[in-house]
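Novice: Sequence plus predicted model, see below.
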Amino acid sequence: MNLDLSFYFAVFLRRIHYFILVFALVTAAAIAAAFLLPAVYTARSTLVIESPQIPGALLPPTVQAAAMEQLQIAEKDLMRRVNLLDIANKLNVFRDMNKMTPDQIVQAMSDATTINKSAGKGQAAFMTITFDGETGPKAAAVVNEYVTIVLTQDAERRKTGASETVATFQSDVKNLDGQLSDMSAKILKFQEENKDALPNTLTYRLGQQQILQDRLAQTERDIALLKDQKDRMIALFNATGQITGVAAAQTPEAKQLDQLRQQMNASLAVLSPSNPKIKQLQAQIDQLEKVVQAQQVPADVSGAVMSPIDVQIASMDAQMEALEEQRKQLIEQLDILKDSIDRTPANQIALDAMTRDLGNIQGQYNNAVAKLAAARSSEVVEAQAKGERLTVIEAASAPDSPTKPNRMMVAAAGVGGGAALGIALIVLLELLNRSVRRPKDLIKSFGITPLVTVPYIRTPNETMKRRSGFVVLLLLAVVGIPAVIYAVHVYVAPLDYIFAKVADKLGIRL
C-alpha cells in the first residue's frame, strides 16, 4: 500500500488550526491544573509487633492471635468513624471543613490514609501508616495521632484481655472450690449414714463374721452335749436310781474349788505349810468349800431340800438357758453383719463414683488454680509493658517537600495529550470527509481521468477572516481556559476537591 505522504501533510497543514486549537486548549488546561493543584505532603510511621521480654515457655501470652490478625484488628479499631472525626476536628485537617458533612470528612480521611501490613512465618510483623495532607506538619500530626491511638488501643486491648482472663479463672476457681466442698460434704454424709457398711472395714467384718459363726457352732455343740448328758443322766437314774457314772455338771464355784485344791497340792510339794501363800490358798479353799456345800443341798421354791438329781437337772437347764441366750445374741449379731456385708458392694460403687467425681473436680481445680496464677503473672507483665506489644520503630516527621502532584509530569502529559488529541481530531475529520480532492478520487468515484485540476483559491478577505477567527479561538484557548480554571478553583471549589468528587462518582480511587 502506497501512502501519499505529501497529500496527508498538505491536509495536516490545511487543518493545522484545529490541531493548534486543541493542542493549546489541552496544554493550557493541563498547565493551569499543574500549577493550581494543591501540594500534597505525605508523612508515614512504621510500627512492629515486638516479641515479649519474657519467653512464652515461661509465661504464655494472654493474646493468642496471629500477628497479621492483630494488625488487622488494630487497623479496624483505628479507622473507626469516631476516631477519624475526632482527629479531623482536632487538627482541622481539611480546608473549609465547616462546609463538609461528617460523612465527607470520614471519606476524605479514609481516602488520604493508607495502611500497609506485612507478616509471615518466621518474619517480623510490620504496619506502615501513611497520610496525605495539605502541609507537612499537618500530615505528620495526623500520623502521630494515628500511632497514639493504635498504641493506646493495643495496650488497653492486651490489659483488658489479661484482666478478663484473670476474672474468668477466678470465677472457675470459685465455682470448682464450691463443687469440691459440696462433694466432700456429700461423701462425708454418705460415710456417716453407712459407717457400718463401708468398704474399708469389710475385711474386719468378714473376720468378725467367721469368729461369730465359729462361736455359734461351738454354742450349738455345747447345747447339744448338755441335752445329751441330761437325757442319759435321767435315763440312768430311772434305770438304777443313781446318777453315778454320769459326769455331773459342776458349778463354776466347784470347778474353781478343784483348781485351787490342785494348786494347793502342787504348792505343798515345794513350800512349807506355814508359808503365807499356802495359808492364803487354804483360806480361799475353806471359803469355796462352804459355798459348794451350800449349793449341794439347795431348796426348791417351796423350801424343800432338792435331791441330787434335781440339782443336776437344774444346773444343766440353767447352763442350756444361758447357752440359748448366747446363741440368740450370736444369730442377731450375724444377721447384722450379713446385712452390712451385703450392702458393702453397693456402697463401694457409690463411693467410687463420688471419689472419682471428687478427683475430677480436684484435677480441674488444680488446673484452674495453675492457670489463674499464670494469668495473674501475665496481667502483671502486661501492666509493666513487658509482653508482646506494638512499638514504633519509625516516627512520623514533617516532610520538607510535597510528594505530589508532579507538576512537570502533569504539564508534560498535557502537552502530549494535547498533541495526540489534535492529531486524532484531524484524522477523524479526514475520515468523515467524503469529498473529491485528488485526481485519483475522480478516477475512483467516476471512472474518468482529468486533464488538469485547479484548487480552490480563497480571496484575501476570506483568508483574513479565517486567520482572525483562528487567532481569537487560540487566545480564548490559551488565556480564557486557564482563567476559567483559576476562577473555578478560587471561587467555586478547589480543583482537587472537584477531581475527588468526579473520581468518587466514577468509582475511581485517586
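Specialist: Yep, that arrived. Keep in mind it's a predicted model, so treat the numbers as computed, not measured. Numbers count the residues shown, from 1 in each chain.
Novice: rest of the way, CA atoms for contacts and neighbours
Specialist: Will do.
Novice: Show me where the stretch 101-250 of the chain has its strands.
Specialist: Taking DSSP state E, counting those that start in this stretch as the test, the strands found in the stretch 101-250 of the chain are 113-118, 126-133.
Novice: Quick check: which of these is buried the most?
Specialist: Burial of these is given as mean neighbour count (mean count of other CA atoms under 10 Å); strand 126-133 ranks first at a mean of 23.
Novice: part of a helix, is Met354?
Specialist: Yes. The assignment for Met354 (DSSP: H, G, I helix; E, B strand; the rest coil) places it in a helix.
Novice: alright, now check it against this:
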Amino acid sequence: RQQATIFTITAEAKNGETAAGIVNALVDQVLEQDAAFRTEVASDTLLFFEKEVRRLGDALDAANTRILDFQNKNVDALPETLDFRMGRQSLLQERMTQIRREIGQLNDQRRRLSELFQTTGRTEAQPRRALSPEEEELEQLNAQLREALSVYSDTHPRVAMLRSRIGTLEAVLEARNPDAEPETPGERVFNAQIVEIDSQLEALHDTISDLEPEIASLQATIERTPTNAITLSAMERDRANIQSQYDTAVSRLSAAATGERIEVLSKGQRLSVIERAVPPARPSEPKMILMGAGAVGLGLVLGIVAVVLREILNPKIRRPAEISKKLGITPLGTIPFVDTPGERWRQRGLRSAALVVVIAGIVGALIFIDRQVSPLDQIAQKVLRQGRL
C-alpha cells in the first residue's frame, strides 16, 4: 500500500532469443490491454459526466424558470420590495391622517362660519371682500389649481375637478342674469366661503377615496409577503443545491475530458516497463555444473553399488578361503583359470561393445544438450570465461 507494485514476466524456451521474444510479446499485450482498459474507463467516465452536466443544466434551467414565473406572478408581494411597500403604506396612512385632520378643521370652520353668519348676518372677512362670490371663488379655484398642478399630474382627479369647477364658474359669470336680485355683500362673501370650503372638502374626500384602495392593496401584499418569502426561499435553496451539483459536475467533466485525452494519447499508462527482456547469456535451467557433479556422483554410487552387488550375488568360488568356508576342507593348492582363445575374443568384443555404447551415449548426451538445453559453443565460451576468472 502507498507503494509501486512491481511484477516480473518470465518465459521458458529452447533458447534465449525465443524466451526474450515471448516475454516482450507478453509485456506488449499487457500494456495494450491496460491502455485499452483505461481508455474505455476514461471514455465511460467522460460520457457519464456529460450526461450528468446536461441533466443538471436542464434541472437548473427549470428551477430558474419556476423562480421567474413565481416572481412574475407575485411581483407586487416580493420580499425585496417589502421595505418600500411598508414605507409607502406608512406615508399614505400619515397622509390620510393629515387629510382627515384637515377635513375636521374645514368642517369646524364651516360650522363656525354658518353660526356667525346666521347670528350676525356677516362674516369676518366681509370688509376685505370687494369681488363677487363667483369671482372670488374663481380666483380661489385658480389658486388651488396652480397649487394642485405643482403636486399632482394633469390627469389627477383633483386637478380635473378644479378645472371643471373653474369652467362652471366662468360659464356662470358669462351667462349671469342681470335681472336677478343681487345678493348682499355679506351673503356673497358667506356663499363664496362655503363654496370654497365645500370644494376643499370634496377634494379631500376624493383624495381619501384614492388612498384607501392603495393602502388596502399594500396591506394585502404585505400580508402575502411572508408566505412568498418562504416559498421563494425554498425554490432558491433548491436552485442553489442544483447549482452546486452542476458546478461539481462541470469540474469533474473537465477532469474527465483531460483524463480521456491523456488516455487516448497513451500518456496516462500506470504500467511502466522498467526493463525489457534481452536474450540471456546463459540458461537459468538446467544447472550444468550441478548436473555434471550429480551425474559423476550418481555414476560413482551406481558403480560401487554394481560392484558390491556383483560380489555379493556371484555364487562362484574364486578364493581358497571360500573353498574352506563353503566345503569345510583345506585345499593343498590352487590352479588359476585359463581362458581359451575364444573366450578372450568374446571378452574383447564385449569390452569394445561397451566402449562403443559409452561413446554413443556421450555423443547422444552432447547432441541433446546442444539442441534442447544450450549450444555447446556457448557452454564452451562460458567455461572458458569462468576458467579465466
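Specialist: Noted; the coordinates are in hand. Given the structure is predicted, the values throughout are model-derived calculations rather than measurements.
Novice: Just give the TM-score of the two.
Specialist: The TM-score (TM-score structural alignment, normalised by the length of structure 2) is 0.58; 281 aligned residues with a CA RMSD of 4.6 Å.
Novice: about what we covered before: could I get the strands of the stretch 101-250 of structure 1 as TSV with distance to Thr201 of structure 1?
Specialist: Converted to TSV, the strands of the stretch 101-250 of structure 1 look like this (distance: least, CA to CA, whole Å):
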stretch	distance to Thr201 of structure 1
strand 113-118	70
strand 126-133	69
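Novice: quick one, helices of the stretch 101-250 of structure 2?
Specialist: Assignment of helices within the stretch 101-250 of structure 2 using DSSP state H, counting those that start in this stretch yields the ranges 133-149, 157-174, 185-264.
Novice: related to what we said a few turns ago, of all the strands of the stretch 101-250 of structure 1, which one comes closest to Asn367 of structure 1?
Specialist: The closest of the strands of the stretch 101-250 of structure 1 to Asn367 of structure 1 is strand 126-133. By CA to CA, the value is 36.1 Å.
Novice: which residues in structure 2 does that closest one match up with?
Specialist: Aligned using TM-score structural alignment, strand 126-133 of structure 1 spans residues 6-13 in structure 2.
Novice: residues in contact with that stretch?
Specialist: Contacts with stretch 6-13 of structure 2, where a contact means CA atoms under 8 Å, 6 or more residues apart in numbering, come from 19-20, 22-23, 26-27.
Novice: let's go with 7 Å and repeat that
Specialist: Here stretch 6-13 of structure 2 makes contact (CA atoms under 7 Å, 6 or more residues apart in numbering) with 19, 22-23.
Novice: related to what we said a few turns ago, would you turn the helices of the stretch 101-250 of structure 2 into a markdown table with mean neighbour count?
Specialist: Supplementary listing: the helices of the stretch 101-250 of structure 2 in a markdown table, determined by neighbours: other CA atoms under 10 Å:
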| stretch | mean neighbour count |
| --- | --- |
| helix 133-149 | 17 |
| helix 157-174 | 16 |
| helix 185-264 | 17 |
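Novice: ok, Ala229 of structure 2 to Ile379 of structure 2 distance?
Specialist: To Ile379 of structure 2, Ala229 of structure 2 is 94 Å away according to CA to CA, to the nearest Å.
Novice: how much space between Ile481 of structure 1 and Val11 of structure 1?
Specialist: When distance is defined by CA to CA, Ile481 of structure 1 is 28 Å away from Val11 of structure 1.
Novice: With Ala350 of structure 1 instead?
Specialist: 112 Å.
Novice: Also Gln384 of structure 1?
Specialist: For Gln384 of structure 1, the distance to Val11 of structure 1 under the criterion CA to CA works out to 82 Å.
Novice: Comparing the two, which residue is more hemmed in?
Specialist: Between Gln384 of structure 1 and Val11, counted using other CA atoms under 10 Å, the more crowded position is Val11 (14 against 10).
Novice: What is the equivalent residue in structure 2 for the more buried one?
Specialist: Here Val11 of structure 1 stays unmatched in structure 2, going by TM-score structural alignment.
Novice: so what secondary structure elements neighbour the helix or strand harbouring Lys505 of structure 1?
Specialist: Mapping Lys505 of structure 1 onto the secondary structure by DSSP states H and E places it in helix 495-506. In terms of contacts (3 or more CA pairs under 7 Å, 6 or more residues apart in numbering; DSSP states H and E), helix 495-506 of structure 1 is not packed against any helix or strand.
Novice: so that helix matches what in structure 2?
Specialist: On structure 2, no counterpart of helix 495-506 of structure 1 exists by TM-score structural alignment.
Novice: Can you mark which positions in that helix are buried?
Specialist: Burial within helix 495-506 of structure 1, assessed by neighbour count using 16 or more other CA atoms under 10 Å, is assigned to 495-496, 500.
Novice: likewise stretch 380-389 of structure 2?
Specialist: The neighbour-count check on stretch 380-389 of structure 2 (16+ other CA under 10 Å) flags nothing as buried.
Novice: now that stretch, how far from the centre of its chain.
Specialist: With CA atoms, centre = their mean, to the nearest Å as the basis, the distance from the averaged C-alpha position of stretch 380-389 of structure 2 to the chain average is 66 Å.
Novice: so what's Asn144 of structure 1 up against?
Specialist: Applying CA under 7 Å, 6+ apart, one finds that Asn144 of structure 1 lies in contact with Ala396.
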